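Asker: next come a sequence and a model predicted from it.
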Amino acid sequence: MSAADLATGRGTDRGTDFLADPATEPAEHGRAYWALADCWNIVRRGLTHYRRQPVNIAWQLGFPILSVLLYGYVFGSAMTVPGGGDYKDFLMPGMFVMTMAFGFINTATIVVHDATKGVIDRFRSMPMAPSAVVAGRGVTDLVVACAELGILVLTALAMGWRPDGGWGFLAAFGLLLWLRFALIWLGVWLGLLVPNPEAAGGLFAVAFPLTMISSIFVAPQLMPDWLGWTAAWNPISSTAAATRELFGTPVGGGDSWVEQHALLMAGVWPLVLTAVFLPLAVRRFQRLSR
């Protein structure tokens, strides 16, 4: 069975809509072409799973939507925003960031499921580009992240949130996807590291304090000094502060250097995370079944 067949769950008959076998293709189709073709097959496989099991993406969106409703309507009236302003305007960019941050758990769960079921070993035994499995997972997660952001934005608009930053909202969504891209490699690495899907579910215990000790729900300057310093230097806080600025949310920033340069650090932190976890994920993938 070919990589394309396994990726789409079909048998040995490719059908006319699949890429042809490399042996029958013209010679000008080199290694780069087949690397992209294999990556696309992995992406198709991932999106097909979501299409056939929409409950998965509904589950991924359920927690952030419930959090928006809970904090926006139940706790919102008790929350303080530095400099005044509506708490929902402060909250919504943070909820977008939290959704992107929690995404690495979904990545890890899918990767460990494929690893324990032998799917990744099957891919590795095929004449396909070694980078396709990892790259295809990353592209699939970015596509799903765009869908998640779209649904959350519709939820926020229904609650009365309105961005006031002009075309800056496009840059804000770019930063959100940049953070998600960086955390994909953390998820892939953890998914190849943990022994089973049950263990991957335990990663929530790591993600929860990571998102809570940040500026997603409360400004760091309202926390105790030591906790506020920790929250301010959390990479998630930089993205949250930068998106609030780009969305035009009137929130006074803190006095620390990292808070005063939130836009810069929102670009730097994901770059650092990618530089650390992308090589770790690739190396872990290469060491499988050795």
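Answerer: Thanks, I have it. Numbers count the residues shown, from 1 in each chain.
Asker: only C-alpha atoms for contact and neighbour calcs from this point on.
Answerer: Fine.
Asker: next SSE downstream of the helix ranked longest in the chain?
Answerer: In the chain, assigned by DSSP state H, the helix with the most residues is helix 87-116. Counting by DSSP states H and E, the element after helix 87-116 in chain order, helix or strand, is helix 119-124.
Asker: buried residues of that next one, list them for me.
Answerer: Neighbour counts using 16 or more other C-alpha atoms under 10 Å place 119, 120, 123, 124 of helix 119-124 among the buried residues.
Asker: now residue 56. Nearest residue, chain neighbours left out?
Answerer: Distances taken as C-alpha to C-alpha, 6 or more residues apart in numbering put residue 50 closest to residue 56, at 6.6 Å, once the chain neighbours are dropped.
Asker: surely that neighbour meets residue 58?
Answerer: No: the criterion here is C-alpha atoms under 8 Å, and residue 50 misses it with residue 58 at 9.7 Å.
Asker: picking that back up, for residue 36, see how far away the residue nearest to residue 56 is.
Answerer: Separation of residue 50 from residue 36 (C-alpha to C-alpha, to the nearest Å) stands at 21 Å.
Asker: ok, structure two:
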Amino acid sequence: MATSPTSAPHRVAVLALDGVYPFELGIPRRVFGSTDGLYELATCTVDGRPVRTDADFALTPDHGPEVLADADTVVIPPFGPIPDTAEPDPAASAALALVRPGTRLVSICTGAFVLAAAGLLDDRPATTHWALADRFRTLFPRVRLDPDVLFVDDGDILTSAGAAAGVDLFLHLLRADHGADAANRAARICVVPPWRDGGQAQYIERPVPAPGTTGTAPTRAWALARLHLPHTLAALAAHAAMSPRTFARRFHEETGQSPGRWLTQQRVALARQLLEATDLSIDQIATRVGFANPVSLRQHLHTAIGVSPLAYRRTFAGKR
């Protein structure tokens, strides 16, 4: 879905429903608006009139539902309160009926309830905010809900969890449309991490470290700068001046992951960047990111995103 510099911008329509969350409403423009004209955004309501937000103010977008008919991507930000019925809202349904077949649909947090009520998520994978998973399953049992991930990319329909996960999803869309460089630039402008795997857990209960304790962040930064080395738990713990048992416990408290799993995710993330942005061979990339051999790289990349290194490079390297 890459856009050449001379082609028309990708048209994005953001549908603000009554009770919209202002922060999430602004995510599409905040991310896509950092791309020097690759996207053209229009915010609309179901009838062209103002909508209230879940805060103490209302919003007056410049457009009515007619912009949905020309959009290449339609975004439904979250809103509240959530209906207690699976019946679609007539006004929202009438607006969505204007969307052309094949248009990419994107929801953030509770926006998935609108897509599900319209029957667009039946028998498809999706996610929403973890706190609303039980209600979502009750209302929409046909949807293959996964409340434990940040976002789900099912091709023409993408759904995300709340707030920050929406930023992750739009960086993912930008990466898919225009490659890692564009996504990384937008992430730097937004001062957010450029990539978090959609399969990462939404919600990790992390206890606040006791005063005076030493965290694992310095060791994580040290390891990130040396991913090519074969880091063992003992070596990481020694760098942090902790016993392996204490280090593993604190590492999990701070990241929600074991040191080994975290290292694998970082190595896969770096491998993806090198596949996109360099002409290094698969063997060279495997060595540089710390995998024992190219077979290990292929296995871990396939586990993470379901494709081989060569297939991934063919998809994304051309968007540099």
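Answerer: Received the coordinates, thanks. All figures in this text were calculated on a predicted structure; none of them were measured in a lab.
Asker: TM-score of the superposed pair?
Answerer: The TM-score (TM-score structural alignment, normalised by the length of the first structure) is 0.33; 154 aligned residues with a C-alpha RMSD of 5.9 Å.
Asker: about what we covered before: compare residue 50 and residue 58 of the first structure (neighbour count), which wins?
Answerer: Ranked by neighbour count (other C-alpha atoms under 10 Å), residue 50 of the first structure and residue 58 place residue 50 first, with 15 against 12.
Asker: what's the helix or strand hosting the more buried one packed up against?
Answerer: Taking DSSP H and E as the criterion, residue 50 of the first structure maps to helix 31-52. The helices and strands touching helix 31-52 of the first structure, judged by 3 or more C-alpha pairs under 8 Å, 6 or more residues apart in numbering; DSSP states H and E, are helix 3-8, helix 131-158.
Asker: give the buried residues for the shortest one.
Answerer: Right, the one you point to is helix 3-8 of the first structure. For helix 3-8 of the first structure, a neighbour-count test (16+ other C-alpha under 10 Å) marks 3, 4, 5, 6, 7, 8 as buried.
Asker: who's in contact with the fifth one?
Answerer: Going back to what we said before, that points to residue 7 of the first structure. Residue 7 of the first structure is in contact with 41, 42, 44, 45, 46, counting by C-alpha atoms under 8 Å, 6 or more residues apart in numbering.
Asker: do that again at 10 Å, thanks
Answerer: Neighbouring residues of residue 7 of the first structure by C-alpha atoms under 10 Å, 6 or more residues apart in numbering: 38-46, 48-49, 119, 123.
Asker: now those in TSV, with distance to residue 103 of the first structure?
Answerer: As requested, the contacts of residue 7 of the first structure are exported to TSV (distance: C-alpha to C-alpha, whole Å):
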residue	distance to residue 103 of the first structure
38	24
39	20
40	21
41	22
42	19
43	17
44	19
45	19
46	15
48	19
49	17
119	21
123	24
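Asker: buried ones among the residues you listed?
Answerer: Taking 16+ other C-alpha under 10 Å as the criterion, what is buried in the contacts of residue 7 of the first structure is 38, 39, 40, 41, 42, 43, 44, 45, 46, 119, 123.
Asker: my read: the fifth one touches residue 132, true?
Answerer: Yes: with the criterion set as C-alpha atoms under 10 Å, residue 42 of the first structure and residue 132 qualify as a contacting pair; they are 7.1 Å apart.
Asker: what sits in contact with each of these two?
Answerer: Shared contacts of residue 42 of the first structure and residue 132 (C-alpha under 10 Å, 6+ apart): 36, 123, 138.
Asker: quick one: the strands in the second structure?
Answerer: Using DSSP state E, the strands of the second structure run over 10-15, 39-44, 51-52, 58-59, 73-76, 104-108, 125-126, 144-145, 151-153, 157-160.
Asker: in JSON lines: the shared contacts of residue 42 and residue 132 of the first structure, plus distance to residue 188 of the first structure.
Answerer: Below are those laid out as JSON lines (distance: C-alpha to C-alpha, whole Å):
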{"residue": "36", "distance to residue 188 of the first structure": "19"}
{"residue": "123", "distance to residue 188 of the first structure": "16"}
{"residue": "138", "distance to residue 188 of the first structure": "9"}
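Asker: what is the nearest of those to residue 104 of the first structure?
Answerer: Distances from residue 104 of the first structure to those, taken as C-alpha to C-alpha, are shortest for residue 138 (10.6 Å).
Asker: find the nearest non-adjacent residue to the closest one, please.
Answerer: residue 184 (6.2 Å).
Asker: most tightly packed of the helices and strands packed on helix 31-52 of the first structure?
Answerer: Sort these by mean neighbour count, taking mean count of other C-alpha atoms under 10 Å, and helix 3-8 sits at the top with a mean of 20.
Asker: follow-up on the earlier one: can you redo the helices and strands packed on helix 31-52 of the first structure as TSV with distance to residue 205 of the first structure?
Answerer: What follows is these, written out as TSV (distance: least, C-alpha to C-alpha, whole Å):
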stretch	distance to residue 205 of the first structure
helix 3-8	32
helix 131-158	21
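Asker: between these, which one is closest to residue 243 of the first structure.
Answerer: Of all those, helix 131-158 comes closest under C-alpha to C-alpha, at 13.2 Å.
Asker: packing partners for that closest one?
Answerer: Applying 3 or more C-alpha pairs under 10 Å, 6 or more residues apart in numbering; DSSP states H and E, we find helix 131-158 of the first structure packed against helix 31-52, helix 55-69, helix 87-116, helix 119-124, helix 168-193, helix 262-286.
Asker: do that again at 8 Å, thanks
Answerer: If you count contacts as 3+ C-alpha pairs under 8 Å, 6+ apart, helix 131-158 of the first structure packs onto helix 31-52, helix 55-69, helix 87-116, helix 168-193.
Asker: tell me which of those lies nearest to residue 263 of the first structure.
Answerer: With respect to residue 263 of the first structure, and counting by C-alpha to C-alpha, the nearest of these is helix 168-193 at 9.0 Å.
Asker: and the contacts of the following helix or strand past that closest one?
Answerer: Going down the chain from helix 168-193 of the first structure, the next helix or strand is helix 197-201, by DSSP H and E. With C-alpha under 8 Å, 6+ apart as the test, helix 197-201 of the first structure has contacts from 105, 108, 109, 112, 113, 190, 191, 194.
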